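Quick one: sequence plus predicted model below, questions after.
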Amino acid sequence: MCGIVGAIADRDVVPVLIEGLKRLEYRGYDSAGIAVVDGNEVRRVRRTGRVTEMEAAAGAEGFAAGLGIGHTRWATHGGVTELNAHPHISHGVALVHNGIIENHEEQRARLSALGYAFESQTDTEVIAHLIHHHLKNGDGSEPGPDLLAAVQRAVKELDGAYALAVVSRKEPERIVCARMGCPLLIGLGERENFVASDVSAIVQATRRVIFLEEGDTAEVTRDGVRVFGDDGARVEREEHLSDVSLASLELGPYRHFMQKEIHEQPRALGDTIEAVMDTGAFGPTLFGANAEEVLADVESVQILACGTSYYAGSVARYWIESIAGLPCSVEIASEYRYRTAVANPNQLIVTISQSGETLDTMEALKYAKSLGQMRTLSICNVPESAIPRASRLAYYTRAGAEIGVASTKAFTTQLVALFTLTATLAKLRGRLPEDQEAGYIDALRHLPGSVQHALNLEPQITAWAERFAPRQHALFLGRGVHYPIALEGALKLKEISYIHAEAYPAGELKHGPLALVDADMPVVVIAPKDSLLEKVKSNMQEVRARGGELFVFTDQDSNFGESEGVHVIRTPRHVGVLSPIVHTIPVQLLAYHTALARGTDVDKPRNLAKSVTVE
């Protein structure tokens, strides 16, 4: 959601900015722009629509400079217009901003009274004028404080979340940046340095990065970086070598990143379970050095997440309660953070986030910690991101870069991480006999192969997608641990195909949703051969009796076949407790190929963003 890139170098940085913005497109945006300091002037180009349109305009206007900033905007304050696009400029000060400023109306009124004119509806323009205001002396004369000091003073007057990169025509040898609540990092090069909201924006130039902490400000020049903490004192931040590769950001032989990432799941799952395979056992050391102390006497588990990650947590609730014997609740993070929760210091708080920067999940974690709940574990796909850093324990999924907005391999690797947590908690509680532990490890070992078998169903699912493409509504059904997979299937379909889709526990059909069923409402059923299969079959009969058309994902050995109005695709043999992971693959493929048939923008669905860093 929104993206920042900045660069200062001895070479022309405009190609770096453009390439960086293209690599940030996956985050979701509706306009793009760059500003460069060229001599003693700031030049800017902005366009609504895709980065390529802005790139063409910059080329036509001959943009070239050794210092610049760029941005992809996802509209919050103000509509999708060129005037609202970033960068914003105030009297030679240009900036780009991710986040939301909550006291922008108060600051707008104050700055208007001081004579500043506003051309946009954004909260960001407020920051530009505020920084310029702080560049003046107390009597309004210039020059006053330098850009770094002005930014440090300005951010003290902002309420909300921000990541900022600021340049000034009067100080053409540096970028000043600041961070509170939104991710921002600095890339290190030789006689050139970079600023970005995501390492993918600068990986073509450097893999050496510094992650800014909450409240940090920094000065970035060609020759070095100075970072200052919230109190203004100089601080040192550790340098990291990013493991994001250029190859992971390229499509290769695939039509879309979503398709590529669906097919990368056998490898991603294999990489994520590697630590378990190496040790041949479940144990607290998989989660960090202090894990045994944190996990040993846990009394219950609270999972906090949003979107797809919430559905992963919903699967884990079934596992944790049935296998580990612990009470488990799962809550949408954006709701949990605003309710009065009953704290239990012996409860394990588990946060799940692909990016590690999801604002609602981070704020929910902060809220839990404010209640004294310090047993915290993060499951995340991005090392060194904010949520794992704020947690005592972390389990990193090894899905690799996920570019498609609709999460696929991140979801299935989260499920593997949650199953590993479940088995570890069960073992610590004396509920995992050696033979059962060996069976679970063997199931994990065979999981990538089972997922590959499910991927081989793609031609059959493509044929189903042609039938779904003209529909306007769909219903997904599941029971027990597979109900969250039905929820995930409905989410994927509506995210990228724009078909309205809902999911229900199959047993709830007669309590309301059955009223919707007719010949025009396809009903997708997740029906593996488990203890609830006969119940699901009864629910399917309720659909057929109302003229509904059934599309059933089941197992090779489920022992029921196709008939009129009942279409069946069989995944490999039932894989037991890990079945939800295998049954995720078909619903992902159904959503992808339906969207493809409808001609939608699969990787960049309208109105959505990959990393949700605003409330």
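Yep, that arrived. What you are looking at is a predicted structure, and each value in this text was computed from that prediction instead of being measured. Numbering: from 1, shown residues only.

only C-alpha atoms for contact and neighbour calcs from this point on.
OK.

Spatially, and excluding backbone neighbours, which residue is closest to residue 292.
residue 284 (5.3 Å; Cα to Cα, 6 or more residues apart in numbering).

That neighbour contacts residue 275, doesn't it?
No: between residue 284 and residue 275 there is no contact under Cα atoms under 8 Å: 11.8 Å.

ok, and here's another one to check against it:
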Amino acid sequence: MCGIMGYTGYRQALPLLLEGLKRLEYRGYDSAGVAVLESNGIFLKKKAGKLAVLESCLNGCQPAGVVGIGHTRWATHGVPCDRNAHPHLDCRGELAVVHNGIIENYISLRAELSGNGHRFLSETDTEVLPHLLEEIYQGDLLASLLALLPRLHGSYAMAVMSLREPGRLLVARRDSPLVLGLGKGENFLASDIPALLPYTRRILVMEDGEVAELWPDGVKIYDASGRQLTREAFPVEWDAAAAEKAPYPHFMLKEIHEQPRTLRDTLRGRMEGGRVLLPELDGAATYLRQCRRLFITACGTAFHAGLVGKYLIEKLVRLPVEVDIASEFRYRDLLLQPHDVVVVISQSGETADTLAALRLARNLGAKVLAITNVLGSSVAREADWVLYTWAGPEIAVASTKAYTAQVLLIALLSLHLAELRGTLSPSEVTGLAQEIDLLPERVAQVLRQEAEVASLAQRLKEHEHCFFIGRGMDWAVAAEGALKLKEISYIHAETYPAGELKHGTLALITEGVPVVALATQLSLLEKMLSNIKEVKARGAWVLAVTADGEEVAEEVDACLRLPPGDPLFLPVVAVVPLQLLAYHVAVARGCDVDQPRNLAKSVTVE
């Protein structure tokens, strides 16, 4: 992994490849490379580091070719270096391959190929692909690729080109995303839609097990047996400018400030007259009424949204909820029963562990409800029911607007289930729906406190450790706040349910250590104040996030006040100052905010 761009058409390929890869930089990467078909060979250039390093090495070079593939790599097999960067070539230099995913049986394949005299130049699993194709290739790239794929174990989105078949690109996909863009006299391929928006809005999403061939004048899709398939392109309605960060210095800050709009977009058409409308679930009503238990599974930020969802659903629907990290969900002895529902949450809809959890749940007979941000994604296609968060493209690796949209949608789902199952009266549903309707404006109010948050960030920037505490839903929000701080500022941040402090964690509280205390749940406020006093007594510097006001402010060193609202839905609001805090701390420390080290936006390998 992580980003793929390809082109075949009438224009010079190199500038298009570089521009497309730049639009995929948000996915995170540590090296980059391009390969362009010229009349007398394959022009290849690849370098460790950012695209700017690759461009400086090109030094204005313009290979005369109208077909090419490019890649940004996030290291899985082999350290980030020039030789491990993609694309990779066969021994003759006639075949070029880029690949996302992991070839799990590459060791045995590499040993076999080495025994046959093939020379390997990298440590990667990907390099077995051009050499395997070299063994098979007899002048028909499609037939060769179809013969190759059954030998591979693992995941892949790959693009292949041959010096002997100019104008033709071949692609294949299993468990890693790949989209095709349809133009006039030219066609494109990429890992994600934003790379294609400047050139076309007609998109084909490849599905698992499919192979496609691209020529300047057309695209054909085949199944694994080589049978041609019929697929309709769909129009992308995003404005291409939605993927540009101006006038903000970073995509992350832009996306934090987009949250009032994305919340309104996610609400649009889903509430009317105090009622929650989720027409996507009309066909699921009988099953959801009979549901006896919900499982929520996700990774990272989406998992934290699921933690909030557990509290909401159990409170409002009186339905037992289990929340599990997707990478662990797969390896439990799951006790799924008839009428259990599994909810999977994924911003990209391509998260490998979440997708595997979905497939396991369906294989065990459970119904699956997906919450995702990407139309046509694997999660969306394979779930029984789908709820979309209309957050638009999220470019920064650290998720912000996708998270708040996920929590909002879970809140709507909770009210929908409560009405469906009769656990709340119509008037109670109406009252809570009105509270949800106010969330975009309340988030906007918090964003107006950014200067105050930026000032507090100066207090945290010199520390290497920070603690986040909370109770109930505040603990779930604190977990997301800590994740934001550590993933973009590289400060070690830990989250604890505040009541657990006395069971060992207090040993880590020393003079001056920052503690961020969330205190938005009124029913737990007295307990939370006691926990704040515990860390203050050990010398901690405490920043509180609260809607209470003076009672909390008197006990802490600094206080960020939220607009008042029903505590059930304050997690959508309370996370925003934590996002801003992480952002401004990272900026103050000189970190790469949009592309933090070692991380990728879409995690498509296990």
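Looks like it came in fine. Bear in mind that the values here come from a model prediction, so they are computed numbers and not experimental data.

hang on, the earlier thing: the residue nearest to residue 292 of structure 1: what's it in contact with?
The contact partners of residue 284 of structure 1, taken as Cα atoms under 8 Å, 6 or more residues apart in numbering, are 291, 292, 295, 424.

Out of these, which comes closest to residue 211 of structure 1?
Among these, residue 291 lies closest to residue 211 of structure 1 (Cα to Cα), at 24.7 Å.

what's the counterpart of that closest one in structure 2?
Taking TM-score structural alignment for the superposition, residue 291 of structure 1 sits opposite residue 284 in structure 2.

what about that match, how many neighbours?
Using other Cα atoms under 10 Å, residue 284 of structure 2 has 14 neighbouring residues.

Could you tell me where the lengthiest strand in structure 1 falls in structure 2?
Counting by DSSP state E, the longest strand found in structure 1 is strand 171-180. With TM-score structural alignment applied, strand 171-180 of structure 1 matches the range 165-174 in structure 2.

Could you tell me where stretch 568-588 of structure 1 falls in structure 2?
The alignment of stretch 568-588 of structure 1 onto structure 2 (TM-score structural alignment) spans residues 559-579.

coming back round to it: roughly how far is the next helix or strand after the longest strand of structure 1 from the heart of the chain?
Once strand 171-180 of structure 1 ends, the next helix or strand along the chain (criterion: DSSP states H and E) is strand 185-188. Its chain's C-alpha centre lies 21 Å from the corresponding centre of strand 185-188 of structure 1 when counted by Cα atoms, centre = their mean, to the nearest Å.

what does strand 185-188 of structure 1 contact?
With Cα under 8 Å, 6+ apart as the test, strand 185-188 of structure 1 has contacts from 193-199, 202, 206-212.

Any chance you could list what contacts the match of stretch 568-588 of structure 1?
With Cα under 8 Å, 6+ apart, stretch 559-579 of structure 2 has contacts from 256, 308, 312, 400, 404, 407-408, 411, 435-436, 439, 442-443, 445-447, 450, 453, 473-474, 477-478, 480-481, 484-485, 518, 520-522, 543-549, 552-553.

Can you select the buried ones among the residues you listed for me in ChimeraX?
Buried residues among the contacts of stretch 559-579 of structure 2 (16 or more other Cα atoms under 10 Å), as a ChimeraX selection:
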select :256,308,312,400,404,407,408,411,435,436,439,442,443,446,447,450,453,473,474,477,478,480,481,484,485,518,520,521,543,544,545,546,547,548,552,553
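
so of the contacts of stretch 559-579 of structure 2, which ones are in helices?
Judged by DSSP state H, the contacts of stretch 559-579 of structure 2 include 256, 308, 312, 404, 407-408, 411, 435-436, 439, 442-443, 445-447, 450, 453, 473-474, 477-478, 480-481, 484-485, 552-553 as members of helices.

quick one, strands of the stretch 101-250 of structure 1?
162-168, 171-180, 185-188, 192-196, 208-211, 217-220, 225-228, 234-235, 239-241 (DSSP state E, counting those that start in this stretch).

hang on, I meant the stretch 451-600 of structure 1
Taking DSSP E, counting those that start in this stretch as the test, the strands found in the stretch 451-600 of structure 1 are 473-478, 500-505, 522-527, 549-555, 566-571.

how about the ones you listed in a markdown table, adding distance to residue 230 of structure 1?
Formatted as a markdown table, these follow (distance: least, Cα to Cα, whole Å):
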| stretch | distance to residue 230 of structure 1 |
| --- | --- |
| strand 473-478 | 49 |
| strand 500-505 | 45 |
| strand 522-527 | 51 |
| strand 549-555 | 54 |
| strand 566-571 | 54 |
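
So which bits of the match of stretch 568-588 of structure 1 are buried?
Quick answer for stretch 559-579 of structure 2 (16+ other Cα under 10 Å): 559-563, 565, 567-579.

Tell me how many other residues crowd residue 165 of structure 2.
A count of nearby residues for residue 165 of structure 2, using other Cα under 10 Å, gives 14.

got a list of what the aligned residue in structure 2 for residue 160 of structure 1 touches?
Aligning on TM-score structural alignment places residue 160 of structure 1 opposite residue 154 in structure 2. Counting by Cα under 8 Å, 6+ apart, residue 154 of structure 2 touches 101, 102, 103, 104, 105, 174.

and for stretch 445-458 of structure 1, what span of structure 2 is it aligned with?
Mapped onto structure 2 using TM-score structural alignment, stretch 445-458 of structure 1 spans residues 437-450.

got a list of contacts for the matching stretch?
Outside stretch 437-450 of structure 2, the residues that touch it by Cα under 8 Å, 6+ apart are 257, 259-261, 263-264, 267, 562-563, 569, 572-573, 576-577, 580.

Can you mark which positions in the match of strand 171-180 of structure 1 are buried?
For stretch 165-174 of structure 2, by 16+ other Cα under 10 Å, it's 166, 167, 168, 169, 170, 171, 172, 173, 174.

wait, which of those is closest to residue 606 of structure 2?
Closest to residue 606 of structure 2, out of all of the buried residues of stretch 165-174 of structure 2 and judged by Cα to Cα, is residue 174, at 13.3 Å.

Quick one: the residues in structure 2 that stretch 350-365 of structure 1 pairs up with.
Following TM-score structural alignment, the aligned partner range for stretch 350-365 of structure 1 in structure 2 is 343-358.

meant to ask about stretch 401-418 of structure 1, not that
Taking TM-score structural alignment, stretch 401-418 of structure 1 hits residues 393-410 over in structure 2.

Tell me how far the matching stretch lies from the chain's centre.
9 Å.

same question, stretch 211-223 of structure 1
Computed by Cα atoms, centre = their mean, the chain-centroid distance of stretch 211-223 of structure 1 equals 24 Å.
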